[in-house]
Structure formats: C-alpha cells, structure tokens
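Undergrad: got a structure for you, letters missing:
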C-alpha cells in the first residue's frame, strides 16, 4: 500500500499529487475530486503570492472541476491526521512543521492529542460527513475495533453450568431439593453440593467472528503502515476467513438476532460496528473507499490545548477565583469571567444581542490578569522584514478590546498588572520571544501591547497529554 507524508496548507501541483499518489494524471483525477468532495483538499489559482502563503483564505478557494494536465491550480490539504483513499495513505502533518519531510514522531504525538481531544465524544465515527455526501469510514472502524480489543478483550458469551462440589457459588435451593441429606444431632449435612460455574464458550459464533475481523483489521492497518503510527500492535487470533461464517446476509441476520437478546452496552456497540463493517464490505484498497482520522479544524484543537495547559479561568465562577482583593459586593459571585463582557444594546429593541467578544483564555497568576489568544499561524516575524502569515488586524484590535472589556473588574480588584499575549506553535524546542504587536492609538488609551510567543508544539502536547499545567513565568511576559 502506498503511504506518504503531506503537509497541511502546503501548495501542491497536480504533478506533485500524481507523484504522491503514484499514478497517472488520468487515475489521479477521480481521487483528487473525491478528496475535494470531502473537504480535505482545496484548489487555489497559481500565483507567486499563493506559492509562499502558509494559510488558506476562503476567498482564494476555487470551485472549478479538476481536469487532467492542468497547471493553473495549486492543491492544498486542509486536514491534519490520516487520509486513506483507494489504497493510498496520506499522513497529513501540521503546517508549522516546515523543515520535516518524514515527521513520524511528531505526527504520532499529534494523533495522540487528537485521540484525547475527541474522547469526550464517545462515538465511533462510522461515517465521514461532508456537505455533499457521506461515506463509510473504514479506517475509524478498524482503529476502534483494535483499541476496544486491547481495552476489553474479545467478544464472548458465557453460560452457567451446574456442577457437583465445584468451586463456584453454592446453589442452596438446588442442593436442598435435589441431593441426599444426612442428619446428625438434628442438624442436616450435605455430602453433595450443587454449585454454579460460569463458562466461556470458546466456539461461540460471535467470538470467532470478532477474532476474524480483528485479525483482518490488523492485516489492513499493517499493510497501510498505520499500526506504528497509532502505536498499536497487530493481532493474529485465527485462521478463519469471513467466508467461513456464511454469506453476508446470513452473518448480518445472525448479528441482528444477537442484538435483540444482548443488553450489554459494550457488546451492543461491538455488534453494531461489526454489522456496519460487514454491511459495507469495504477494504482500504477499494476505489470508492475514503477514510479519515483527524480534523479539518486543527486551529480549534490548538486553542483547546492552550486553554487546558494555561489553566483557562473564563468559565470559573468569580467566587472561586484567587483575586488580589476580595470580590466586591456589586459582582454576582455566581457569575463567570465570560459573563462580565458587555453585550451590545440595540436601542430600537431595548434588548442586548447574544453575541459579544469571547477571549480564547484568561489566566490569573500572582496578581496578574493575563489575556491569551491561541493563534494557529505560521507567522514570519524577522527583524527588518515585513511580517508575513501573522494574525490580521481584527485579531489585534479584538485583543486590545478584551482588556478594555475587563478594565473595570481589573481596577476594582487591584490587579498589579495586565498582560496580553498571542500563542503560536513552532517546531523548535524552545519558547521564542517574538516581540509585540502594537497600535499606538490603542496603546495611548493605557492598554497593553500584545506579546508574541512561539511555543514548542512538542512541549505543549506533552503537557496536555500528561494533564500538566504550563508555568506561565516561562513565557517571560
């Protein structure tokens, strides 16, 4: 199976994609169309400006059809994770990894982050959803089945057997009613005790079926070079093939009957997943197969991770905050920091709108009120050069406004300082101080300029995965 690394937001030509997919342009066209259909690949017109860009703007995206031999478009992956299409695996690594061609270790860590970030959903992504269609997500199903096996073992059904003088629970009713009793000093003694033993049926149809599919899943993921990337071990549990269990209709019929009598939640989930797997009878090699593990919105993942490790207190009740001075009586102790931001009043209605400013995260430390904004940008900030790839003017003005929105609360409670800071990912190993973003007309109002810090993504992820908070002092704000 073909397995290649591609970088998020990098501009690829059609010839580049043919090389990555290892096929001719004629064969590549339907694959490119499928990737576009599911929103993981976008097209932009070729230009010198586009070639050097590290982000993709909505207004730059072209919706034209793909034609063989065209050289007027760049193709841009807008996805972080793993894409499998027609036997071709594309391992999409984040855009800030500018100098790595085979970032296996980095992507392995990113996948761990995505797995943890998505654990709250508690669902199996059996289908890929897109604006235009949906398709069976075989990769997610294979990964789920293997992960569940390592956590819970193989599917099994047990039966209770009655034994004489066994080691299990004594069945006193059965012992009294069905065995011979000896009396001594008016006390009954039973020489033959009936006991209950729970036995696993090693030849159970669904246990064998589960083992067969787990073995097949391991083979497919091993061929796709994904077992190592997901830090999983393949299993070889049986020599049986799916054909040994009957034709597709018979297997689905048996699963439906088992579902009707099975009330264990985990077993139900396994049965439904196996049902979907057999019903769609897919393979990672199928031309129509497109499977995804990852996200189109890694910027949201970056924001969520930064909020976690920086101890975001936006949703903490005011009464629980550690303030320099006691909470003033005019503030509702059950309110949260996010509730203090003013909402716009529309005088024609006499009501305020629901939408207002929402900071990414706020930390309070040692009497400092710190407003962070996690920015998933590849900013080029070199002395003497015009900045490129940096957050736009709207991000800068909003960051100033966040401070303005909390100014009264900050003053009322005696904070000794306010800090504003952009947090951006980098592939380097050290925190980088990249100066400030400032606008004199807003600084003149007494508002703090915005510090810019590049954070080593590897370090940020390590904190997140180990549930550790980052030392804000290390940012040297």
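TA: Cool, the structure landed. All values derive from a computational prediction rather than experimental measurement.
Undergrad: From now on I want contacts and neighbour counts done on CA atoms only, so please keep to that.
TA: Will do.
Undergrad: What about residue 437, how many residues nearby?
TA: Using other C-alpha atoms under 10 Å, residue 437 has 17 other residues around it.
Undergrad: got another, please set it beside the one above:
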C-alpha cells in the first residue's frame, strides 16, 4: 500500500495481500460491493484484489494498479504516472470492447448515478477546456442602442415628433446579454472545482480554480433545488453540448455524496487480462477477423446426421501473416497476463500457464497449416511461429525472448517461444493508437527463426 501527497491510496491487484480490517475500514460501503462481485478474495484475515482501476467513497480514493507493477514504483510521480496510464488504457478498452468475450464489460458506475464519478469528471473537465464556463444568452429589448431598430416595437411604444416625416427620439433594438452567474453556472463552477481537486492528477488534466470562494455544493442550495433547476433547464435546451453537460452535472450531484449520502463509485476491470489481451491484439495488428474463415470450427452431429451444428470456439489472441521479401511467416500469439518468471536459484518456472494453454497453441498451428485449407500462405513456404507473451518490467526494449516451452510427442513440433513485453511500451502504444512497427515484429520473428533452426 502507498498513499501519496494528495491522499490517493494505491494498492496492487492480485500480487499482494492486505489486512482485512484495514480494507474493510478503508472501503467502507464498497467492501460489500467488492465481496458480492468477487472483486476481492479472502484468506484468513488477509485480502487480495481481483479488480484493477479506481474505487472511491466519500472519504477515500483508491487506485488499484496492475499486478506487474508491484515492487517497481518508488515515488509519487511514478505511482501517478502509472495511474494515468491505467485510466487512459481503460478508456481505450471501453471504446473498443469485444462483446464476443464473456465478462468483457468495463465496470463504470456509481451508487447514485449511471456513470462513475471519474468518468463524469473526465467529461466535465474536458468540456470546460473546450467550451468554458456555462453561460446563456438573455435576449433583452433596449432603447437607443446601436443595434438594428425594431420598428414595429418602436412605433407601438413611443411617440414621434411629426414634421415633414415622423422622427423618433427613442428607438428600441434587440440586445443579447451573456449571463454567467445564474444557478447553472454556479453548479458548473462547483463541478469543475470538485472534479479538478479530486481527479486532475489521475486524469492528467490541470486547470486553474474557477472561483476560490465557491467550493461547496451546499453554498449554492439544497440538492432537490439544484436538480430541479437542471431539469428545468433541460426542458428548454436543445443544444447537444448543453444537454450532455446538464445531464453530467445532475449525475455528479447524485454521485458525489456532498449532502451526506453514503456513496461509492467504480471505474475499472475485474479481469484485467481482457485489457492486456486487447492491447496485445491491437499492437500486433491482429488479423483474426480476416483469417477467421481458415479456422475450422468443431462440428457436432447426431447419429443419423440429421442435426449438424458448428460453433466458432477456436480464437487465437493474435494471428498475423507477415510477408518480408520471399519469406512468409504466420505469427500465432497468446497474450498471457501472468507474472511468469524463471527462478534461477530453485531452477524452476513460476506462475507459468497450464498444459491446456500449450496444447491449444499447437492446435492453432495445426489448423492454420493443414493442406486442406484455402489460405493464401499455403502457396508459399511458410514458417509458423508460436509465442506466449507476458508482462515484463525488467527489459530494456519492447520485447525480449526469455525461453520456450514444448511437449514431447511423436509428432515433430517446434517449441513455443516465451516473450516478455514491456507493459509501459505496450499500453502507451495502445493508448495513442500506434501498432508496433514492422521492424520490431520482424526483429523478434528473425530471432525466433534462428532459435527454431
């Protein structure tokens, strides 16, 4: 556990046990939510988290970081930078969820609102940077301005001096007055300051305090009064930006617990391996959907053959066909969110995948290389490279080969290569939408080819 200077409490998913009494006290009402949803596991008087992301109640803000970071962070800035990366990665994942994967959804809600508080803060702060403080234009009719004269109104409401032509000393015009001090502006003012104070570090958004004299929601009015004011404004507003902002302000009032309610908010993932797999799939430029037709599904038939059913259950994390000059390579990658390592002292592998994962990779290779397939790569001499990729913080570049795994059999098979990927490089690439450069992929392919000879 680590608490930074802004009182954000940092924990680690799965890799460390925490005191049950401390966790129950810190999480408060969140403890039962975590327990009910299997976001933590109990062992005697200790707790492990199986949730990665943000969790907050009225008094505490927790950031539960990925397990591979345990033991690698030492300062406020390192913890904050990893939290920023985590939140940005979760945002990208949220916008690209693969709905075919069970339990793929991101956890994003609050006890009293649809969205999590940090998601609302992200929207409100970015909206403020783009559009400024809430304001509205009040249309007034004023006299003797330089604007275009309202002749019908002027004639009906004033008396002219009549000579050869009528002459009006007083004329009326429309004037638009920009108001920034109404009730909605005050709520918006509070929301910006509240979100900025609580979440700016984690969201990597920094703005100046809008009004130091107005930091508490109670200063503006009672909760029901403020929500009614927002609802009233929503009924007469047709601008898309204003509608979105008003709804976000209403949710934030409910989510923040500023009126003494016991509130909580969650933004994260209970199976972070899905985020790891999504990042690996993107950065390796996964071509699964292009080549899915070459992965024959299991076919189920009854004795008479009157019922024949097939279901696509064969899905590698990454299939990539690479053609480099005269060389053709099929890359088959399994993204493993394991803290895998070789123990040099005890001479054994630790936290390694089970035999089922190894057999599965060999099976993928078997299907993709069979002669009955119509795949284009069968027209060329093609090498099949099988890889398991794990998070590895202790490497200098993007990827590093750390060994292999194989199964002895009468069938001639090549080892499956174990590779560390630097998670910082992986997630930074995933966040900015940049796949791994060809030379990075080709470099690892070349090294694996040499090992297989």
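TA: That came through, no problem. Only a predicted model underlies this, so the values are computations on that prediction, with no experimental measurement involved.
Undergrad: Neighbours of residue 202 of the first structure, how many?
TA: Residues near residue 202 of the first structure, counting by other C-alpha under 10 Å, number 12.
Undergrad: any idea what sits nearest the residue mapped onto it from the second structure, other than its immediate chain neighbours?
TA: Counting by TM-score structural alignment, residue 202 of the first structure corresponds to residue 180 in the second structure. Leaving aside its chain neighbours, residue 180 of the second structure sits nearest to residue 135 (4.6 Å; criterion: C-alpha to C-alpha, 6 or more residues apart in numbering).
Undergrad: Identify the residues contacting the nearest residue to residue 377 of the second structure once chain neighbours are set aside.
TA: Closest residue to residue 377 of the second structure apart from its sequence neighbours, by C-alpha to C-alpha, 6+ apart: residue 328 at 7.0 Å. Taking C-alpha atoms under 8 Å, 6 or more residues apart in numbering, we find residue 328 of the second structure in contact with 321, 322, 377, 380, 381, 382, 383.
Undergrad: What is the neighbour count of the closest residue to the second one other than its chain neighbours?
TA: Once its chain neighbours are removed from consideration, residue 322 of the second structure has its nearest residue in residue 329; the separation is 5.1 Å (C-alpha to C-alpha, 6+ apart). Counted with other C-alpha under 10 Å, the burial measure for residue 329 of the second structure works out to 20 neighbours.
Undergrad: Contact partners for the alignment partner in the first structure of residue 329 of the second structure?
TA: When the first structure is aligned by TM-score structural alignment, the residue opposite residue 329 of the second structure is residue 368. Residue 368 of the first structure makes contacts with 415, 416, 417, 418, 419, as judged by C-alpha under 8 Å, 6+ apart.
Undergrad: ok, these in the second structure: which stay?
TA: Mapping the contacts of residue 368 of the first structure onto the second structure (both residues aligned by TM-score structural alignment, their matches' C-alpha atoms under 8 Å) leaves 416, 417, 418, 419 still in contact.
Undergrad: which other residues reach stretch 209-229 of the first structure?
TA: So stretch 209-229 of the first structure is in contact with 1-3, 87-89, 104, 107-108, 142-143, 145-146, 154-155, 233-242, 245, 274, 283-284, going by C-alpha under 8 Å, 6+ apart.
Undergrad: I'm done for today, thanks for sticking with me.
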